[in-house]
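Asks: quick check, what structure comes out for this input:
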Amino acid sequence: MSGTAPRPVGVPGSVGIVGAGRIGSALARLARRAGLSVTVAGSGSLERTAAAIALGSPGARAGSLDDAAAADVVILAIPLGRYAALAPEALAGRLVVDAMNYWWETDGARPDLDDPLTSTSETVQRHLSASRVVKALNHMSLYELDNLAFPAGHPERRGAAIAGDDPDDVAAVAALVDALGFDPVPAGALADGVRFEPGTEAFGADEDAEEIRDMLDRFWGSQRGRVLRRARGRA
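Replies: You can find the predicted model right below:
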């Protein structure tokens, strides 16, 4: 496969990406560079998605949600406000990476996505009740995805937090993150995804694994963390 590296043992062989925007395209490029088979499902026509990925993610193919869901790992890279439009049956039984974020400017006021008693990934998991959801790749900037992916051991390598409830699923996503060019940083259970959502220190930080780990550890003492602790203490 020209222009791609051999796939390390343990890395999923195929990735489905739901979302053909800038983040989805960047992830598709990284996955192709890592030697993975990539299918991208966009919100427009198949022809429009194919044209978009031909420019930004050569080697990836356009497909339907069902096509993307047939991959070993499915990455959700759409606006979080659209999560309820995802057909749970299409993703049933699949390992799903939630790379989505809540932006009130885009999504509007959404109490379901701004509930201090839960994390947004737990909300996604409740909707996709038959899927296995892991939170990852959401806190990384587009610049980081495009410019700061490096081989293991590179001194400039950045860290990527991962939160999930099943150790095997977290390990699979960690292997994928490593193949994409980032050091995986285990962040606890899916509920701990709240520690690297928008508004946290780790979000958009573009730091190495050690600093990302420190930021996660500092979360509950941060302003955002204290707000959530107070809300949960009153519940």
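Asks: can we go C-alpha only for contacts and neighbour counts from here?
Replies: Noted.
Asks: which one's the longest helix in the chain?
Replies: In the chain, taking DSSP state H as the definition, the longest helix is helix 167-180.
Asks: helix or strand right after that helix?
Replies: Following helix 167-180 in sequence order, the next helix or strand is strand 183-186 (DSSP states H and E).
Asks: want to put them side by side, so please do this one too:
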Amino acid sequence: MVGSAVARRAIDAGLHVVLSNSRGPETLAGLVAELGDRATAATPAEAANAGDLVLAAVPLAQHERLPRAELAGKTVIDPMNYALYPGFSIPELDNNELTSSELVQRHLADSRVVKALHNYGTKGLLEMFRPAGADDRTALPLHGDDATAKKEVADLLDVLGFDAVDLGTLAESWRTGPNTPLYALAYIEQPPSGLTPQEFVAYAQQADAVPVPAARVKELAAATVRGPAGFQL
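Replies: Presented below is the predicted three-dimensional model:
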């Protein structure tokens, strides 16, 4: 869902986008027609070749399917999150030896991975964009090991209508991952108490978004304590 929301905002901002999925370009015909002339569909390898910036909006369990050769030398935005479910776990993440983005960077060794757009809902992306300098402009976090790549992603967020807050390296990206205040919670109206994980996900997807300034993002990130990895589903 984050992929289509970012595509819509990018098109509205005047950018060109190349969409792909695992099912083939023909399955994206309806979305491409809806988005208009600045959108095209391609295979994952073709999309990776075409993009100046690549948003790898796939489940973390499928990150090793990302085309390494075609993504070499590219800046890759990682919006993936680690979610535990029956039959799937990654011991290195469970033990907090790595963050999920370090795992992605290990696979994409010749790419520049930046963690971003992983903690914010599609409703907010489509409704909370604001011009630069607006009092109620929302700030989104990013993490990465390459300063130039982080600047590229920050510039994209600006074009999409959001401020960016650089919160350090991929190793620090747990500060904005699942089970932290900056993972959705800070950006939506307070949810009812007692929700199950599935109920929280459903609530977060439809809840009204609230603006969060850069200073608040920094404050929450600094106060976050690392806990168990993975959103429990």
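Asks: TM-score, when you put one on top of the other?
Replies: Once superposed, chain against chain, the TM-score is 0.81 (TM-score structural alignment, normalised by the length of structure 2); 202 aligned residues with a C-alpha RMSD of 1.8 Å.
Asks: the longest helix of structure 1 corresponds to what range in structure 2?
Replies: Alignment of helix 167-180 of structure 1 against structure 2: residues 147-160, by TM-score structural alignment.
Asks: mean deviation, that stretch versus structure 1?
Replies: When structure 1 is overlaid, stretch 147-160 of structure 2 sits 0.8 Å from its aligned residues on average, using mean C-alpha distance after the TM-score superposition for structure 1.
Asks: what residues of that stretch count as buried?
Replies: Neighbour counts over stretch 147-160 of structure 2 (16 or more other C-alpha atoms under 10 Å) mark 149-151, 153-154, 156-160 as buried.
Asks: and for stretch 87-104 of structure 1?
Replies: 88, 90-91, 94-103.
Asks: what residues in structure 2 pair up with that stretch?
Replies: Under TM-score structural alignment, the alignment places stretch 87-104 of structure 1 onto residues 67-84 of structure 2.
Asks: again, but for stretch 23-38 of structure 1
Replies: Aligned by TM-score structural alignment, stretch 23-38 of structure 1 falls on residues 2-17 of structure 2.
Asks: in contact with the residue nearest the centre of structure 1: list those residues for me.
Replies: By C-alpha atoms, centre = their mean, structure 1 has its centre lying nearest to Ala99, at 2.5 Å. The contact partners of Ala99 of structure 1, taken as C-alpha atoms under 8 Å, 6 or more residues apart in numbering, are 75-77, 135-139.
Asks: now render those residues as a markdown table, adding secondary structure and distance to Ala189 of structure 1.
Replies: Below are these laid out as a markdown table (DSSP: H, G, I helix; E, B strand; the rest coil; distance: C-alpha to C-alpha, whole Å):
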| residue | secondary structure | distance to Ala189 of structure 1 |
| --- | --- | --- |
| Ile75 | strand | 18 |
| Leu76 | strand | 19 |
| Ala77 | coil | 21 |
| Lys135 | strand | 9 |
| Ala136 | strand | 12 |
| Leu137 | coil | 15 |
| Asn138 | coil | 16 |
| His139 | coil | 16 |
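Asks: closest to Ser45 of structure 1 among the residues you listed?
Replies: The nearest member of the contacts of Ala99 of structure 1 to Ser45 of structure 1, counting by C-alpha to C-alpha, is Ala77 at 17.1 Å.
Asks: alignment lookup: the closest one to structure 2.
Replies: Checking TM-score structural alignment: Ala77 of structure 1 goes with Ala57.
Asks: and what of Val134 of structure 1?
Replies: Counting by TM-score structural alignment, Val134 of structure 1 lines up with Val114 in structure 2.
Asks: how much does the helix or strand hosting its match stray from structure 1?
Replies: Per DSSP H and E: Val114 of structure 2 is located in strand 112-116. Its matched residues in structure 1 lie on average 0.7 Å from strand 112-116 of structure 2 after superposition (mean C-alpha distance after the TM-score superposition for structure 1).
Asks: what is the helix or strand containing Val15 of structure 1 packed up against?
Replies: Per DSSP H and E, Val15 of structure 1 falls inside strand 14-18. Under the contact criterion of 3 or more C-alpha pairs under 8 Å, 6 or more residues apart in numbering; DSSP states H and E, strand 14-18 of structure 1 touches helix 22-33, strand 37-41, helix 65-69, strand 73-76.
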